[in-house]
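K.L.:
Using only what follows, build the 3D model:
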Amino acid sequence: MLCATRAAAGAVRRQLPVPDRLHAHHSRRGPLRWAPEEVRRIRPFLHCPMQLAEPDPPTDGTLSPPSTDTPTTAAVLARLPRSAVAHFACHGSNDHTNQGMLHLHDHATAPLTISALAQTDLAQPRLAYLSACGTANPGTNLIDQALHLTGAFQLAGFPQVVGALWPIDDRQAAVVTESFYSRLTADGSGRLDPDQAASALPDTVRAARDRCPAPPSLRAGHLHTGA
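P.N.:
Okay, the predicted model is just below:
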């Protein structure tokens, strides 16, 4: 997880607002092999990032209590209020009851759901990037009134949010993420400008299409919501 204090994240005009980056690459669906590479690729675009990372499985089979650097739901929710940018690289799901979730360390007992996010008071949100499967999928029960995780992050206060309509390829997600962040700094200043997210994402998807025309599902699932 990459995160910032309020003071650091508030210095938007002078430097990149420090992001909040969730890197949870082990879950019930198995490891996301490209999540560490995704972290490595976006770090150069971020100012003083702090990361919460899922620990490697113990070799002796014993389970240790979560550390302060473990991406538990409580740890994430504690950091979100003072974070300007939040980037999650983990598994996601929608259980078709309109309670989509991000699969953090303790998702089985304390999932980060839409309802949990709705109770978070954000001080200075700029951008949330949900590099996880199905985060923009509303489910099927109340499809005409549905709320998905991508929309929930926007309603919680993030004016720019990127999510995924369906399962996304782990390796392609790292490529798309790097290209997206590079376009947020395309003005040459070196500062990340989250307000360019609405144009940066389609430009990123078109560039991915030009590199690899087929299959479209590898790139077309990425969705931006916001102003």
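K.L.:
Please count neighbours and contacts with C-alpha atoms only from this point.
P.N.:
OK.
K.L.:
neighbours around residue 172, how many?
P.N.:
Residues contacting residue 172 under the criterion other CA atoms under 10 Å number 14.
K.L.:
Quick check: it vs residue 225, distance?
P.N.:
Distance, residue 172 to residue 225, by CA to CA, to the nearest Å: 20 Å.
K.L.:
do the same with residue 200
P.N.:
Here the distance between residue 200 and residue 225 works out to 12 Å (CA to CA).
K.L.:
repeat for residue 114
P.N.:
As for residue 114, its distance to residue 225 is 16 Å (criterion: CA to CA).
K.L.:
which one of those two has more residues nearby?
P.N.:
Between residue 114 and residue 225, residue 114 has the larger neighbour count (other CA under 10 Å), namely 21 against 17.
K.L.:
Under a three-state scheme, what state does residue 116 occupy?
P.N.:
Classification of residue 116 into helix, strand or coil gives helix, according to DSSP: H, G, I helix; E, B strand; the rest coil.
K.L.:
I'd like to know how many residues surround it.
P.N.:
Burial measure for residue 116: 16 neighbouring residues, criterion other CA under 10 Å.
K.L.:
Now the second one, please; I'll put the structures next to each other:
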Amino acid sequence: MTGPELVDTSELERSSVVANNTMNRERGLAGVNSYTRELGVDLLTHLARPAPSWLDLCSGEGRALREAASALPADAVLTAVDLVGPLVPLPTPPTMEEITASVSTWTPTRPYDLITCVHGLHYVGDQLGLLGRAASWLTGDGLLLAHFDPESIRWADGGGEAGRAVVAELRAAGFAYDARRHLLTLRGARRPALAFTYMGADPTAGPNYTGQPAVGSHYTPTVTDTAG
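P.N.:
Okay, the predicted model is just below:
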């Protein structure tokens, strides 16, 4: 059985499904169309600590961080990372930095108390690679929240979905998964070794549970050499 033609990260990020997505453009901190509603967590309560830090991956216009800035202390650190960035540049609060970069290659220089990725993984090729890297960017009691669609994880040989195996692996690595919310949660920094090797992405995978076109991420099981 053969699968779809897969593309690398560079080509994926030039595709219309990624470059033109508007999934997270207008979402604010609280209210009907908000991070609080999507994640089911009061983020400001988690950030009620000295010198709080929040990294938002695939941040779109960065509205949630802008709104949070006015409620957090002057020594807070708020970092927004997005492939496109704000479509209309706005003045940023002193505690906030906006970075236009690919989340697939960008790396922070500090740990964070909170890391969010609201529906952003749907447009990332190596979703498991980003989750593993982001887990290592947390503080000791930091919180990672990311929407995740197991049906988007496929075997590279065309053998169908690998989601059940991936969710089991993520849970074994310390993640919790809420299937109703399609939400992964992780508390505390770690470096999970997930037993999957990324092979490429399918930008023609079609709509996911949100109803919007999304990316299929294709993997093979990592073979561990136990000889010796």
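K.L.:
Next, the TM-score between them, please.
P.N.:
Both chains were compared after superposition, and using TM-score structural alignment, normalised by the length of the first structure their TM-score is 0.33; 122 aligned residues with a CA RMSD of 5.3 Å.
K.L.:
any idea which strand is longest in the second structure?
P.N.:
The strand that spans the most residues within the second structure, counting by DSSP state E, is strand 196-207.
K.L.:
between the following helix or strand past it and strand 196-207, how big is the angle?
P.N.:
Under the assignment DSSP states H and E, the closest C-terminal helix or strand after strand 196-207 of the second structure is strand 213-221. Strand 213-221 of the second structure and strand 196-207 meet at an angle of 150 degrees, taking axes from the mean of the first three to the mean of the last three CA atoms, to 10 degrees as the criterion.
K.L.:
In terms of secondary structure, what does strand 213-221 of the second structure contact?
P.N.:
With contacts defined as 3 or more CA pairs under 8 Å, 6 or more residues apart in numbering; DSSP states H and E, the packing partners of strand 213-221 of the second structure are helix 16-19, strand 153-155, strand 196-207.
K.L.:
Would you mark the buried spots in that strand?
P.N.:
Neighbour-count burial for strand 213-221 of the second structure, counted by 16 or more other CA atoms under 10 Å, picks out 213, 214, 215, 216, 217, 218, 219.
K.L.:
Go through these and name the one nearest residue 127 of the second structure.
P.N.:
residue 217 (7.0 Å; CA to CA).
K.L.:
my read: that closest one touches residue 205, true?
P.N.:
No. Checked against CA atoms under 8 Å, the pair residue 217 of the second structure and residue 205 is beyond contact range at 9.1 Å.
K.L.:
which residues does residue 37 of the first structure contact?
P.N.:
Residues near residue 37 of the first structure by CA atoms under 8 Å, 6 or more residues apart in numbering: residue 174.
K.L.:
Helix, strand, or coil at residue 185 of the second structure?
P.N.:
Classification of residue 185 of the second structure using three-state DSSP returns strand.
K.L.:
What's the separation between it and residue 35 of the second structure?
P.N.:
For residue 185 of the second structure, the distance to residue 35 of the second structure - CA to CA - is 14 Å.
K.L.:
And the two? Which one has more around it.
P.N.:
Neighbour totals were compared for residue 185 of the second structure and residue 35, and residue 35 leads with 23 against 17 (other CA under 10 Å).
K.L.:
shouldn't the more buried one be in contact with residue 63?
P.N.:
No. Between residue 35 of the second structure and residue 63 there is no contact under CA under 8 Å: 9.8 Å.
K.L.:
Residue 163 of the first structure: neighbouring residues, count only.
P.N.:
Neighbours of residue 163 of the first structure under the rule other CA under 10 Å: 26.
K.L.:
typed the wrong thing, it's residue 206 of the first structure
P.N.:
A count of nearby residues for residue 206 of the first structure, using other CA under 10 Å, gives 14.
K.L.:
Can you classify it as helix, strand or coil?
P.N.:
Using three-state DSSP, the secondary structure recorded for residue 206 of the first structure is helix.
K.L.:
re the thing from before, tell me the helices and strands packed up against the longest strand of the second structure.
P.N.:
Strand 196-207 of the second structure packs on helix 9-14, strand 213-221, going by 3+ CA pairs under 8 Å, 6+ apart.
K.L.:
Now mean neighbour count and distance to residue 81 of the second structure too, for the helices and strands packed on strand 213-221 of the second structure, in CSV please.
P.N.:
As requested, those are arranged in CSV below (neighbours: other CA atoms under 10 Å; distance: least, CA to CA, whole Å):
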stretch, mean neighbour count, distance to residue 81 of the second structure
helix 16-19, 17, 14
strand 153-155, 23, 23
strand 196-207, 18, 21
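K.L.:
right, and these - which one's nearest residue 138 of the second structure?
P.N.:
Evaluated over those, closeness to residue 138 of the second structure peaks at strand 196-207, with 22.1 Å, by CA to CA.
K.L.:
residue contacts, residue 177 of the second structure?
P.N.:
When contacts are counted by CA under 8 Å, 6+ apart, residue 177 of the second structure touches 167, 171, 183, 184, 185.
K.L.:
now swap in residue 78 of the second structure and tell me
P.N.:
By CA under 8 Å, 6+ apart, the contact list for residue 78 of the second structure reads 53, 54, 55, 56, 65, 69, 95, 96, 97.
K.L.:
ditto for residue 176 of the second structure
P.N.:
Applying CA under 8 Å, 6+ apart, we find residue 176 of the second structure in contact with 170, 184, 185, 186.
K.L.:
Could you dump the residues you listed into JSON lines with distance to residue 9 of the second structure added?
P.N.:
Formatted as JSON lines, the contacts of residue 176 of the second structure follow (distance: CA to CA, whole Å):
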{"residue": "170", "distance to residue 9 of the second structure": "23"}
{"residue": "184", "distance to residue 9 of the second structure": "23"}
{"residue": "185", "distance to residue 9 of the second structure": "25"}
{"residue": "186", "distance to residue 9 of the second structure": "25"}
